[in-house]
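[1] Next input, structure requested:
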Amino acid sequence: MRRPRPVTPAPGQESVWDYPRPPRVERVAERVAIRLGGELIADTRDAVRVLETSHPPVYYLPIADFVPGALADAPGSSFCEFKGAARYFDVRGGGVVREGAAWNYPHPEPGFESLAGRVAVYAGPMDECTVGDEVVTAQPGGFYGGWVTSAVVGPFKGIPGSLGW
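    This is a model prediction of the structure:
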C-alpha cells in the first residue's frame, strides 16, 4: 500500500507525517488529566509524548500522578521494536474498571529511558482525557493509543486501509 496524502497543517498544527521513525519523545508543557467513573484519576504537568510517523501523539504520565488504586496489573504483554517490552494495567475510577486500558515500559530500550515510571492510557475507554483545556479523541481503530487534538492532522494510522502504512 502506498503512503496516503497528508493533510496540510494550518498555522499552529503539526502533521503526523512529519513525525520521525524511529519515534521521538518530548516533554509536554500543558496539563494532562484523565477522568474515569466521574473521578479525576490522573493529573500532571510532567507528561511526555511519543511522536511517530502516521500516529497521533501517545501521552505518558508519571505513575505517581495517578490516584492510589487507579492502576492494577493486568494480564498480557506486547513488544515495540523501539521501546521494548510493555506490560498492561487495568484502570479504575469511580467504581468503573477498564481492563487492559493502560500500559508502560518498565525497562525501556536506549533512547526511551524517559518512559520508565510512566504510563500511557487509551483515551477511548476513559470518560475524558485532556491536554490543556482540550478533550482528546482516541486514535482510530482501537489498537493504537494516540490522542488526537486539534493540534495534529493526519490521516492517522488505524483508519480502515492503513495496515500497510
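[2] Going by C-alpha atoms from here, please, whenever you check contacts or count neighbours.
    Fine.
[3] Please point out which parts of the helix or strand where G76 lies sit buried.
    Following DSSP states H and E, the helix or strand that holds G76 is strand 71-80. Using 16 or more other CA atoms under 10 Å as the test for burial, strand 71-80 gives L71, A74.
[4] Show me what it is in contact with.
    Residues outside strand 71-80 that contact it (CA atoms under 8 Å, 6 or more residues apart in numbering) are A85, A86, R87, Y88, F89, D90, V91, R92, E99, G100.
[5] how deep is the last one tucked in, by neighbour count?
    Taking other CA atoms under 10 Å as the neighbour definition, G100 ends up with a count of 21.
[6] what about it, which SS state?
    Here G100 is strand, with the state taken from DSSP: H, G, I helix; E, B strand; the rest coil.
[7] show me the contacts for it.
    A74, P75, G76, Y88, F89, D90, V91.
[8] Looking at those, which two lie furthest apart in space?
    G76 and V91 (14.3 Å; CA to CA).
[9] From R2, how far off is the most centrally placed residue in the chain?
    Centrality entry for the chain: nearest residue to the mean C-alpha point is V58, 2.7 Å, by CA atoms, centre = their mean. According to CA to CA, to the nearest Å, V58 and R2 sit 24 Å apart.
[10] How about S15?
    18 Å.
[11] neighbour count winner among those two?
    Set S15 next to R2 and count neighbours by other CA under 10 Å: S15 wins out with 21 against 7.
[12] Please give the structure of this sequence too, so both can be compared:
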Amino acid sequence: MTALDTAESSRRTPRGLLWEPSERWVRGRRGEVTVVDSRHPVLVWEPGLPVPMYAFPREEVRADLLRPAENPPTGAHTGSTVFYDLEIDGELLPNAAWTFADDDLAGHIAFEWFRRTGKGLDHWYEEEEEIFIHPRDPHKRVDAIPSSRHVRVEVDGTVVANTRRPVLLFETGLPTRYYLPREDVRLDLFTPTDHRTGCPYKGTAEYWSWRGDADVPSDLLWSYPDPLPAVAAVKGLLAFYNEAVDITVDGERLDRPVTHFTRSST
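    The predicted structure follows:
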C-alpha cells in the first residue's frame, strides 16, 4: 500500500507541492483519443499558483503515446523531472506531459490542459461532466446569492450602474463580485469586445470595454450568458472588476482589492 492509498488529507512534498487523492473518475482526451482514464487521480497544487492540476498513475495513462521530450523546458513546473511529447495520429504535441521528482508522486504523470495553456489535452471530464481550464478545487466554494443591497458603480467619477437587485457572488480567495441587472447598468457607455474567458466554476464570460477617455483597462465589464448550473443566478447579469472601478455598497465605498487580476485590470 502506497502513501497515496493511506492519505487522509493534503500533504506537502519536500519541493513544496501540495497534493491529495481524489475519488473522481477523470478522463482526458485529445480530439477523439482518450489519453487518460483514471479512477485514482491526485490533485496537485504548485507553490504560488491558486488552482490545482491533476496527476495520474502511469498505468491509467496511454503511456504508449508518450515520447521523451525533444526540447524539454526548464523550470516549467515545480518538481518536474522528465517531460514527454505526446504523439497522436502523427501529430506531435511538445512537452504535453511530465513526471515529478518527489517520492510522494513517483509513478504519476501530469498533463497540460489546452484551454488553459494552449497545449496538451483539449477535453477533460469528471464523471460524465466536461470541465474546463483546470480541475475544480474541492476546498473552494462559489456561491451566487440574490440580495437587496444598494450597489452603485462609478468609472472615473461617472455613475455607470445603480441597483438594489444585485446578485453577490462569493468565491473563495477572491473579492465579492456584484452582478447587476442589465437595465440597471449604463451599457450604452461600453463597447462589446471579442474577449472571452472560461472558468470551471462559472462557465464562459463575454466582455465589454469602456467607451470613454478615462484611463481604465479594457474588458472591464463581463457577463455569463449561459453559466454553469451552480451559479445560474448570475445568468445575463453584469459585473465589474472591483480592482479598477469604484463600488459603493449601502453607502460605503469599497477599497479596491489587490488580486492576481489586478495586473490585467489596471
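[13] Among the contacts of strand 71-80 of the first structure, name the ones in strands.
    A85, A86, R87, Y88, F89, D90, V91, R92, E99, G100 (DSSP state E).
[14] What degree of burial does the aligned partner of the fourth one in the second structure show, as a neighbour count?
    By TM-score structural alignment, Y88 of the first structure lines up with Y207 in the second structure. Y207 of the second structure sits with 22 neighbouring residues when counted by other CA under 10 Å.
[15] Touching, Y207 of the second structure and W222? I think so.
    Yes: counting by CA atoms under 8 Å, Y207 of the second structure does reach W222; the two are 4.3 Å apart.
[16] roughly how far apart are the residue nearest to the centre of the first structure and E134 of the first structure?
    Counting by CA to CA, the gap from V58 of the first structure to E134 of the first structure is 15 Å.
[17] Restricted to buried residues, select the contacts of strand 71-80 of the first structure in PyMOL.
    Typed into PyMOL, the line below selects the buried ones among the contacts of strand 71-80 of the first structure, using 16+ other CA under 10 Å:
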select buried, resi 85+86+87+88+89+90+91+92+99+100
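[18] TSV please, covering the contacts of strand 71-80 of the first structure and showing distance to P110 of the first structure.
    Shown next, in TSV, are these (distance: CA to CA, whole Å):
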residue	distance to P110 of the first structure
A85	12
A86	15
R87	18
Y88	21
F89	23
D90	27
V91	28
R92	31
E99	29
G100	25
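[19] Farthest pair within the contacts of strand 71-80 of the first structure?
    A85 and R92 (23.0 Å).
[20] Wait, a strand at A230 of the second structure?
    No: under three-state DSSP, A230 of the second structure falls outside any strand and is assigned helix.
[21] Could you look up the SS state of R263 of the second structure?
    Strictly by three-state DSSP, R263 of the second structure counts as helix.
[22] Am I right that A102 of the first structure is in contact with V91?
    Yes: counting by CA under 8 Å, A102 of the first structure does reach V91; the two are 6.7 Å apart.
[23] give me the number of residues near the residue in the second structure that F143 of the first structure lines up against?
    Applying TM-score structural alignment, one finds that F143 of the first structure aligns to F261 in the second structure. Neighbourhood size, F261 of the second structure [other CA under 10 Å]: 14.
[24] so who does F261 of the second structure touch?
    E243.
[25] can you rerun that using 10 Å?
    L174, Y241, N242, E243, A244 (CA atoms under 10 Å, 6 or more residues apart in numbering).
[26] Out of the residues you listed, which are shared with the first structure?
    Shared contacts between this structure and the first structure among the contacts of F261 of the second structure (both residues aligned by TM-score structural alignment, their matches' CA atoms under 10 Å) comprise Y241.
[27] quick check, nearest of the contacts of F261 of the second structure to G157 of the second structure?
    Closest to G157 of the second structure, out of all of these and judged by CA to CA, is A244, at 12.2 Å.
[28] Verify the contact between that closest one and A214 for me.
    No: with contact defined as CA atoms under 10 Å, A244 of the second structure does not reach A214; the gap is 11.3 Å.
[29] residues shared between the contacts of the two?
    V155, D156.
[30] Which one of the two is surrounded by more residues?
    Ranked by neighbour count (other CA under 10 Å), A244 of the second structure and A214 place A244 first, with 22 against 11.
[31] Contacts only, for the more buried one.
    A244 of the second structure neighbours (CA under 10 Å, 6+ apart): 154-156, 215-217, 220, 256-258, 261-262, 264-266.
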